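[1] A predicted structure for the sequence below; I have some questions about it.
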Amino acid sequence: MGVDPHLLRTFVCVAELGSFSAAAQRLGYTQSAVSQHIAVLESDLGTPVLQRRPVAPTLAGQRLLEHAAPILLRLAAARADVARAVAPQPAMHLGVTSLALVPGLAALLPAMAELTCAPRDEVVAGVAAGRFSAGLVAGLAAPSDPLRLNDFGPLHRFPVGQAEQVVVVALALDHPLAGRSGLALADLSGAFWIDAPGAAVPLSDLWPMPARVSTRLHGDDVLTLLALVAAGHGLALLPQHLAGTAGVGCVPITEPRLVFRVEAVATSDTDPLLELLRQRTVVPDRGGL
């Protein structure tokens, strides 16, 4: 038994919006067509996937949702891969996480490249689906481990080893730990953090330590993050090249051994970005902003 991807896409849209009429408007269908799609899907699966009032996934629908997003993404990735095989390649359009473009790495990019800054999962998904020609993502990892990325399909990953940096804790200059030469994550178990996944190393990378959050920053403005740190609103994890900013102290993480790593992701091993990185040495700038 196979599930028609058009029906699956309609189901995901209705479940996301909680409305048949809103889903119809977004998808460009009539409401009756959306209702028919769901009825056919439920007949195919032999069970209801949506309760009607209010509109919400049933238990079976919740299970289907867990599979639907990666299925639809893989289909989009396959379609983009076929398109790339038969059509001229567009100009380089890179998806990048806010901290991935360390200064030495930025110097490698061609002058006419187009960049879009986005969270890590969005960059990887965008590369898989063909929205970006390639991506640059960053995060914490053990010295010999790759970054932990969600599986959005078969992608080629290239660790930009020369861009690896020491991980530092950014804190206010008058913080009790500001004068330390190094810190273990265990030393920070009771600390308050600024949750800023777009502007700092995501707190979800702080395995296995749960983080106590005092302030949340949405977006990728690193300068705003540093101003919050300097004002004592909480700690943040950053790569070493951002150390030395006025009003902010930075102490290296010494235990466990972690590095700030940048990886390039692409759908082809011969992608122009990967070729550039293989040919050139990336030396990060160790200065301030």
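    Received the coordinates, thanks. Residues are numbered from 1 along each chain as shown.
[2] use CA for all of it now, contacts and neighbours both
    Noted.
[3] Compute the distance between residue 72 and residue 181, please.
    Distance from residue 72 to residue 181, counting by C-alpha to C-alpha, to the nearest Å: 48 Å.
[4] So for those two, which residue has more residues nearby?
    For residue 72 versus residue 181, neighbours defined as other C-alpha atoms under 10 Å are more numerous around residue 72 (17 against 11).
[5] Can you list the buried residues in the one helix or strand that one maps to?
    Assessed by DSSP states H and E, residue 72 sits inside helix 59-86. Neighbour-count burial for helix 59-86, counted by 16 or more other C-alpha atoms under 10 Å, picks out 61, 64-65, 68, 71-78, 80-81, 84.
[6] so which two of the residues you listed are the farthest from each other?
    Taking C-alpha to C-alpha, the two most distant members of these are 61 and 84; they sit 34.0 Å apart.
[7] can you give me the helices for the stretch 1-150 of the chain?
    Using DSSP state H, counting those that start in this stretch, the helices of the stretch 1-150 of the chain run over 5-17, 20-27, 31-45, 59-86, 103-106, 120-129.
[8] Nearest approach to residue 258 belongs to which of these?
    helix 120-129 (18.5 Å).
[9] burial count for residue 157?
    So residue 157, with other C-alpha under 10 Å, has 18 neighbours.
[10] Please list all residues in contact with it.
    By C-alpha atoms under 8 Å, 6 or more residues apart in numbering, the contact set of residue 157 is 263-266.
[11] In strands, which of those fall?
    Here DSSP state E is the test, and these give 263-266 as lying in strands.
[12] My understanding was that residue 103 contacts residue 284; is that so?
    Yes - between residue 103 and residue 284 a contact is recorded at 5.6 Å, counting by C-alpha atoms under 8 Å.
[13] do you know how far residue 251 is from residue 43?
    In terms of C-alpha to C-alpha, residue 251 sits 60 Å off from residue 43.
[14] Which one's more surrounded, those two?
    A direct count of neighbours by other C-alpha under 10 Å for residue 251 and residue 43 places residue 251 higher, at 21 against 12.
[15] How about the contacts made by that one?
    168-170, 178-183.
[16] Need the nearest residue in space to residue 90, chain neighbours excluded.
    Closest residue to residue 90 apart from its sequence neighbours, by C-alpha to C-alpha, 6 or more residues apart in numbering: residue 133 at 7.9 Å.
[17] Presented hereafter is structure B, for comparison with structure A:
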Amino acid sequence: MAFTDASLTALRVFREVAERGTLTAAAAALGYTQSAVSRQIAALERAAGAPLLERRHDGVRLTAAGRVVVRRAASVVDQIDATARELAGLPDERATVRLGWFPSAGATLVPRALAAVRAAHPGITVITREGSTPALVRALRAGTLDLALLAAAPPFRPPDDETPALVLSTLAERSQCLAVPAAHPLARGEFVDIADLRGQRWIAGTGRDGLMGVWPGLDERAEVTHTARDWLAKLHLVAAGCGITTVPASLAAVVPPGVRVLPVHGGPAEQRRLMLARMPGALPEAAVWVAEAVSAVMVDGGTVGRD
């Protein structure tokens, strides 16, 4: 079987697997059974004459051949979809840019960037979605995102070890803050001393690096009384007096009543770096404009957190 015999369905399935990271997640997203996804991948590997995926206990990883195929698959699928839209008389989407972002960026940074794009370039359609760093990186490599906002903590390692390396542009570095109930003793001053974090009740979420929302480097086992993935839910729990949580300084303007956002003094600074990531190579003009709008928002005073 020659690779020219590869079906469009198999290419779509393969791109979904590359983005989702597991056969199970791809099957759920496509509405297929896992066995159907496996058959499509097997057929594509026969056509390619090489393994495209490395099966691991935590999912799948693209082989060198798989990385070549996913780049080409993204282009082929996009071209077919564009042809179908043109034949159906739908608007041309050449000016569509797909932007991914980490959770807390949706509170202030992304809406302001989208407003700037609409004002300066009303012909551009920006499609966005929230995701974790691993999910956004897979989507970039699968060709389903053009740009992704990523946030990271020291030591600021690359978001993955695949090749080619992603192009990363640092937009800003800011310190992490603390969200406390307005009536809490910690809220009486203009900052919180790190020594006063001992014995506190924490509101946290979970991420790939463990608990998110607990101040890093505590010299005790944190007492986590509530867990929530959503930033707004965590902040409302803070407002209700249920505990304290870490928070990006960028959210200070949108916290609910009854919450104070304060810096923490003492101990090492908890820096967070906001980066714009993309695949290497020339960007379409519309994507360049979106990237410039995101950068301008940061220059005008955006700040950064991590999820």
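    Here it is on my side, so go on. The structure displayed is predicted, hence computed values, not measured ones.
[18] quick revisit: map the residue nearest to residue 90 of the first structure across to the second structure for me.
    Matched to the second structure by TM-score structural alignment, residue 133 of the first structure sits across from residue 146.
[19] circling back: so which of the contacts of residue 157 of the first structure would you say is closest to residue 205 of the first structure?
    residue 263 (15.2 Å).
[20] which non-adjacent residue is nearest the counterpart of that closest one in the second structure?
    Residue correspondence to the second structure (TM-score structural alignment): residue 263 of the first structure is matched to residue 275. Of all residues not flanking residue 275 of the second structure in the chain, residue 170 sits nearest, at 4.4 Å (C-alpha to C-alpha, 6+ apart).
[21] Provide the secondary structure category for the one you found.
    Look at residue 170 of the second structure: counting by DSSP: H, G, I helix; E, B strand; the rest coil, its state is strand.
[22] can I assume it is in contact with residue 273?
    Yes - counting by C-alpha under 8 Å, residue 170 of the second structure touches residue 273, with 7.0 Å between them.
[23] Those two: which has the busier surroundings?
    Higher neighbour count among residue 170 of the second structure and residue 273: residue 273, with 20 against 14, using other C-alpha under 10 Å.
[24] To what extent is the residue mapped onto residue 245 of the second structure from the first structure buried, counted in neighbours?
    Alignment note: residue 245 of the second structure maps to residue 236 in the first structure; criterion TM-score structural alignment. By the criterion of other C-alpha under 10 Å, residue 236 of the first structure has 25 neighbours.
[25] Now residue 236 of the first structure: which helix or strand?
    Using DSSP H and E, residue 236 of the first structure falls within strand 236-239.
[26] gap between that strand and the chain center?
    How far strand 236-239 of the first structure lies from its chain's middle: 16 Å, per C-alpha atoms, centre = their mean, to the nearest Å.
[27] Flag every buried residue along whichever helix or strand comes after it.
    Counting by DSSP H and E, the next helix or strand C-terminal to strand 236-239 of the first structure is strand 248-255. Across strand 248-255 of the first structure, burial judged by 16+ other C-alpha under 10 Å covers 248-254.
[28] do the same with stretch 133-145 of the second structure
    Buried residues in stretch 133-145 of the second structure (16+ other C-alpha under 10 Å): 133, 135-145.
[29] any chance of those residues in CSV, plus distance to residue 29 of the second structure?
    Formatted as CSV, these follow (distance: C-alpha to C-alpha, whole Å):
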residue, distance to residue 29 of the second structure
133, 19
135, 14
136, 16
137, 18
138, 15
139, 14
140, 17
141, 18
142, 15
143, 16
144, 14
145, 16
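[30] Would you quantify the distance from the residue in the first structure that residue 228 of the second structure lines up against to residue 224 of the first structure?
    With TM-score structural alignment as the criterion, residue 228 of the second structure lines up with residue 217 in the first structure. To residue 224 of the first structure, residue 217 of the first structure is 8 Å away according to C-alpha to C-alpha.
[31] which one of the two has more residues nearby?
    residue 217 (17 against 13).
[32] hmm, back to that, which elements pack onto the strand holding residue 236 of the first structure?
    On a contact count with 3 or more C-alpha pairs under 8 Å, 6 or more residues apart in numbering; DSSP states H and E, strand 236-239 of the first structure meets strand 165-172, strand 192-195.
[33] who's in contact with the residue nearest to residue 275 of the second structure?
    Contacts here follow C-alpha under 8 Å, 6+ apart; on that basis residue 170 of the second structure touches 273-276.
[34] Over in the first structure, see which of those survive.
    Retained contacts for those in the first structure, judged by both residues aligned by TM-score structural alignment, their matches' C-alpha atoms under 8 Å, are 273-276.
[35] Redo the residues you listed as CSV? Include distance to residue 12 of the second structure.
    Shown next, in CSV, are these (distance: C-alpha to C-alpha, whole Å):
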residue, distance to residue 12 of the second structure
273, 34
274, 31
275, 29
276, 26
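[36] Out of those residues, the closest to residue 158 of the second structure would be?
    Using C-alpha to C-alpha, those come closest to residue 158 of the second structure at residue 275, 10.8 Å.
[37] how much space between that closest one and residue 160 of the second structure?
    Counting by C-alpha to C-alpha, the gap from residue 275 of the second structure to residue 160 of the second structure is 14 Å.
[38] now do residue 149 of the second structure
    15 Å.
[39] So which of those two has more stuff around it?
    Neighbour count, other C-alpha under 10 Å: between residue 149 of the second structure and residue 160, residue 149 has more, with 28 against 12.
[40] Next, the contact list for that one, please.
    Here residue 149 of the second structure is in contact with 99-102, 274-277 (C-alpha under 8 Å, 6+ apart).
[41] Of the residues you listed, which is the most crowded?
    Of those, with other C-alpha under 10 Å as the count, residue 100 tops at 29 neighbours.
[42] Nearest spatial neighbour of the equivalent of residue 301 of the second structure over in the first structure, chain-adjacent residues omitted?
    Taking TM-score structural alignment, the alignment pairs residue 301 of the second structure with residue 284 from the first structure. Closest residue in space to residue 284 of the first structure, ignoring its immediate chain neighbours: residue 104 at 4.6 Å, by C-alpha to C-alpha, 6+ apart.
[43] isn't the one you found right up against residue 282?
    Yes - the pair residue 104 of the first structure / residue 282 is scored as a contact, 5.2 Å apart, by C-alpha under 8 Å.
[44] Look at those two and report which has more neighbours.
    Applying other C-alpha under 10 Å to residue 104 of the first structure and residue 282 shows that residue 282 carries more neighbours, namely 20 against 16.
[45] Surely the more buried one is in contact with residue 109?
    No - assessed by C-alpha under 8 Å, residue 282 of the first structure is found out of contact with residue 109, at 11.4 Å.
[46] Provide a list of residues in contact with the residue lying closest to residue 262 of the first structure once chain neighbours are set aside.
    Nearest non-adjacent residue to residue 262 of the first structure, counting by C-alpha to C-alpha, 6+ apart: residue 138, 4.3 Å away. Neighbour list for residue 138 of the first structure: 97, 99-100, 120, 147, 201, 260-263 [criterion: C-alpha under 8 Å, 6+ apart].
[47] Kind regards, and thank you for your time.
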